[in-house]
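In: Next come a sequence and a model predicted from it.
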Amino acid sequence: MANDTNKVTANAHWALFLLAVIYVMSYIDRLIISVLIEPIKLEFAASDTMMGLLTGVAFAIFYTAFGLPLGRLSDRIGRKAVIAGACIIWSIFTMFSGIVGSFMMLVLLRIGVAIGEAGASAPSVAMISELYPARLRGRALAIFGLGPSLGAVLGIGFGGILAELYGWRATFIIVGAPGVLIGLILIFTVKSPKRSASATPGIPEQGMIRTALTLIKIPSLWNIVAAGGAAAITGYAIQMWTPSFMIRSHQMSIQEAGLLMGIGGGGLAILGTLVCGYVTDKMSTKDSGWQLGTALVGTMISIPFAITFYLWPAGTAFTIGSLSVPTGFLFYMGFAFFGVWWTVPCFSAMTRILPADKLAQGTSLFFMSVTLFGAGLGPVFSGVVSDLLYSAIGAEALRYALVVTTALLLVPCFFLLSGIPKYRKQLLGNKPATPVTPVAHNSKPAIS
């Protein structure tokens, strides 16, 4: 049962901290390969399309295949064990990626990382919804939602430094090791929240596929899942290919590109995530439609920032210490701030419309869509477009491939816009869905 009592315990805050750390670790292990593309490509003589398949399709297919079964498992046996086990598994596979002898072996190990990560994200969102009341859930999920941004700072930013100092193989080993320890700490120090003992009325116990089909028929959930998948196509492509774009078009080193992307862009993404969580909680108290409206506004604003960044000519720069920063990177920082605004509102919206005993399964549909279309299509789409353009424009092909990919953000804007009235209507009760939990009206809030 979700925690809509008014007391939030120290255990809840500690659990949120560890879940956020695990989410960060998942993105470090997922994104670290973006700053390692060039040395891996050189060692194994791989094309951009092959690297897109490695960073995208190979990961996405298996993440998607295991996402719903592991979400269902966590709904049945509890969130904590599934999350901790998943973290330990993917961390071990990340470490093993540093000792591969062939490109195909690296593909297989990235598949192992994908299977492990499939068991963490959706159960974590479900667990947080059980630990925090609805009025605080947006901010709690914003802290959890820092995972991609902090993962970019550490995985891309400091990953570039590690790659320069120790090489790509040692980098995999170094970033994978902490996840094993964090998984064990979760197991032994966090008390699982109390959950509803009975199935949610109105949705009888069903098989896994039938449950998924039942949930996806919730009108606003369909829009949220579709918007997440469409937005992730651009998001993953930008995360994976922008370091290479900066190396190729702005003649930066791996370390310089990683520092700018990770610390500069990642830092603004962290701030954007926190601001988005606060704005979403405040605006949705006035009109429930703003739960998705903030995602729409942020995504729309982000598009011109990204396109301007990729089209900005090389050769204009300013210096920060000894680092030469392309002037166009200022526009990337604007994109980094607003480009994450589709995540937290979607997380929070799902916790309000999904049944309690199907929450991890429902949320896993969102993460499956994000990973299948984002990780699966985003990097390989940009890689294929880059390869197709290379014969005509040479080294600048990746620049224009990323412009085309950025324009695809208009698609999630359409899904969010059309989903707002459905979501508002559902919460107002005209098309009721079983809430995660009833709200207590007669007790005084313990915190605000």
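Out: Alright, I've got the coordinates.
In: Only C-alpha atoms from now on, for both contacts and neighbour counts.
Out: Will do.
In: Just want the most central residue of the chain.
Out: Central residue of the chain (Cα atoms, centre = their mean): Pro148, 5.2 Å from the mean position.
In: Correct me if wrong: that one contacts Val21.
Out: No: using Cα atoms under 8 Å, Pro148 is not in contact with Val21, being 10.7 Å away.
In: re earlier: and the residue nearest to the centre of the chain, how far from Gly267?
Out: Pro148 sits 11 Å away from Gly267 when distances are taken as Cα to Cα, to the nearest Å.
In: how about the nearest residue to Leu323, chain neighbours excluded?
Out: Distances taken as Cα to Cα, 6 or more residues apart in numbering put Glu256 closest to Leu323, at 7.3 Å, once the chain neighbours are dropped.
In: Please identify the helix or strand for the one you found.
Out: helix 254-259 (DSSP states H and E).
In: Only the buried residues of the very next helix or strand once past that helix, if you could.
Out: Downstream of helix 254-259, the first helix or strand assigned by DSSP H and E is helix 266-286. Residues 266-281, 284 are the ones in helix 266-286 that count as buried (16 or more other Cα atoms under 10 Å).
In: ok, structure two:
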Amino acid sequence: MSGTRPEGNLGKRGWSPVVILLLGVAGMLDFIDRFVFSTANDAIKHDLHLSDATVGLLGGTAFALLYGVMILPFALISDRGFAARMASFGIALWSVATALMGRTHGIASMAAARVCVGLGQAAFSPSSAALNAAYSTAEKRSTSFSIAYGISYLGYIIGLAGGGWLVEHVGWRMTFTAVGLAGIPVAILMVLFVREPRLPHVARNAESWRALLANRPLRDLLLYGVTSQVVTYGVTLWGVSFYMRSFGLSSGQAGAWFGIGIGIASVVGTFLGGPIADRVASRFGFRGAMRFAFWAYLIAQPFQVIQVLTHSLDLSLTMLVLTSTLSALCTGPIYGAIPSVVPAHRRAAAVGMYALLANAIGIGLGPPLFGWISDMLTPHFGADALRMSLLVAAILSFWPAVHLFLLQRRFGK
């Protein structure tokens, strides 16, 4: 089978363009299929006569069910020499499941399809990170992760802006079918062009999960992931509805403004953050890169409070862009740090733990939590209930900065 070369011999660039770009495109589809649901929130709610909390359960908790259960087994399989095959399997599964969501006619069938989306992305998340780390050098790992995730964040624009337009013009059912089928060719390319990386023999006698949890930098990263993603997924899954309810926009308009704003900002911030962190690390070591991530994240959060409080659409969107750009600066350093603080044969396991805690809990808890808060506040705030719910999210967003602060203190000057 032809394919790109495995890890080692990466040349002066320090990363493999074929693998990193393909992982980026797959990650972009991951975001599209994950977040296009938010553009259809209100349409699904009205068609099926659901509450905000129930829609949040379908968009978040249903996704997280098997995602949380299976991501660690999938990570173990990836660490035993099956990362490329696991990635292609995951892409194919979540793509088919998303397409089938367009054929559902009840809560049970929609929940089942959404569960399968989570299952496919549980297979892809740890395997893709292991491949990224294997096909990049330690000195360029923040850069390689920033490139892959920068491309991935284009999925915000397509999934939110494009998804909002599709929902408005062709309906939510056809939208799910169209975006789901787009992933099948990428799964095939993954099989054809990406070889399994060589792993050390010690992978057969890998350390226990307890040993990984004893790794203090990894623990800090895990706690940052949990706290940040509860807020991030809650805000993202309810962002389109927020702009529809608070500013009177249509689903297409809200999806376009929110998707383009958060998407372009995330792409730009992510592309810039990785190379900056690698350059800082070359002068000040790993602690310097983590300190850069801490300040980028911390400075971003006050803008999020202004974003949800203001009644000016222009100011809210400006604050959205600032928050997203600054927060995205730490994407490459953080995701590059996860496989860098553990042995090579435990990369997928470490990323699996991170994804389990950050994504499964983030998606599983964030959307229904802030949907529930919105329901509870509706009698008091009416149409502004969702705004107040997202204000709670903005205040909670300062918590993850504490764990980044502790992380950068773990390393010497």
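Out: On my side now, so go ahead. All values reported here derive from a predicted model rather than from experimental measurement.
In: Contacts only, for the residue nearest to the centre of structure 1.
Out: Contacts here follow Cα atoms under 8 Å, 6 or more residues apart in numbering; on that basis Pro148 of structure 1 touches Tyr23, Val24, Tyr27.
In: The aligned partner of the first one in structure 2: neighbour count?
Out: Alignment note (TM-score structural alignment): Tyr23 of structure 1 maps to Gly27 of structure 2. Each residue near Gly27 of structure 2 was counted by other Cα atoms under 10 Å, and the total is 25.
In: how much space between Gly27 of structure 2 and Met70 of structure 2?
Out: Going from Gly27 of structure 2 to Met70 of structure 2 by Cα to Cα gives 19 Å.
In: cool, and Tyr153 of structure 2?
Out: According to Cα to Cα, Tyr153 of structure 2 and Met70 of structure 2 sit 24 Å apart.
In: So those two - more neighbours on which side?
Out: Neighbour totals were compared for Tyr153 of structure 2 and Met70, and Tyr153 leads with 29 against 19 (other Cα under 10 Å).
In: For the more buried one, which residues are in contact?
Out: Counting by Cα under 8 Å, 6+ apart, Tyr153 of structure 2 makes contact with Gly27, Met28, Phe31, Gly263, Ile264, Ser266, Val267.
In: Does the last one touch Ala148 like I think?
Out: No: counting by Cα under 8 Å, Ala148 is not a contact partner of Val267 of structure 2; they are 10.0 Å apart.
In: what about Phe370 of structure 2, helix or strand, and which?
Out: helix 361-381.
In: which part of structure 1 lines up with that helix?
Out: Using TM-score structural alignment, helix 361-381 of structure 2 corresponds to residues 373-393 of structure 1.
In: longest helix of structure 1?
Out: Longest helix of structure 1, by residue count under DSSP state H: helix 219-249.
In: Check how far it sits from its aligned residues in structure 2, on average.
Out: Once fitted to structure 2, helix 219-249 of structure 1 is off its aligned match by 0.6 Å on average (mean Cα distance after the TM-score superposition for structure 1).
In: quick one: that helix to helix 376-393, angle?
Out: Using axes from the mean of the first three to the mean of the last three Cα atoms, to 10 degrees, the direction of helix 219-249 of structure 1 lies 40 degrees away from that of helix 376-393.
In: Which residue range of structure 2 does helix 219-249 of structure 1 align onto?
Out: Taking TM-score structural alignment, helix 219-249 of structure 1 hits residues 216-246 over in structure 2.
In: Would you indicate which residues of that stretch are buried?
Out: Applying 16+ other Cα under 10 Å to stretch 216-246 of structure 2 flags 217-246 as buried.
In: Show me what Ser149 of structure 1 aligns to in structure 2.
Out: By TM-score structural alignment, Ser149 of structure 1 lines up with Tyr153.
In: ok, back up a step: would you turn the contacts of Pro148 of structure 1 into a markdown table with secondary structure?
Out: Listed next are the contacts of Pro148 of structure 1 as a markdown table, based on DSSP: H, G, I helix; E, B strand; the rest coil:
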| residue | secondary structure |
| --- | --- |
| Tyr23 | helix |
| Val24 | helix |
| Tyr27 | helix |
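In: Looking at those residues, which is nearest Tyr132 of structure 1?
Out: Tyr23 (17.8 Å; Cα to Cα).
In: Now name the helix or strand holding the aligned partner of Asp42 of structure 2 in structure 1.
Out: Aligned against structure 1 by TM-score structural alignment, Asp42 of structure 2 finds its counterpart in Glu38. Using DSSP H and E, Glu38 of structure 1 maps to helix 37-44.
In: Report the buried residues of that helix.
Out: Within helix 37-44 of structure 1, the residues that qualify as buried are Ile37, Glu38, Ile40, counting by 16+ other Cα under 10 Å.
In: surely the first one meets Met51?
Out: I take that to be Ile37 of structure 1. Yes: between Ile37 of structure 1 and Met51 there is a contact at 7.0 Å, judged by Cα under 8 Å.
In: Just give the nearest non-adjacent residue to Arg398 of structure 1, would you?
Out: Small correction: residue 398 of structure 1 is Leu, not Arg. Ser386 (4.8 Å).
In: same question, Arg173 of structure 2
Out: Gly102 is the one closest to Arg173 of structure 2 (Cα to Cα, 6+ apart), at 3.8 Å.
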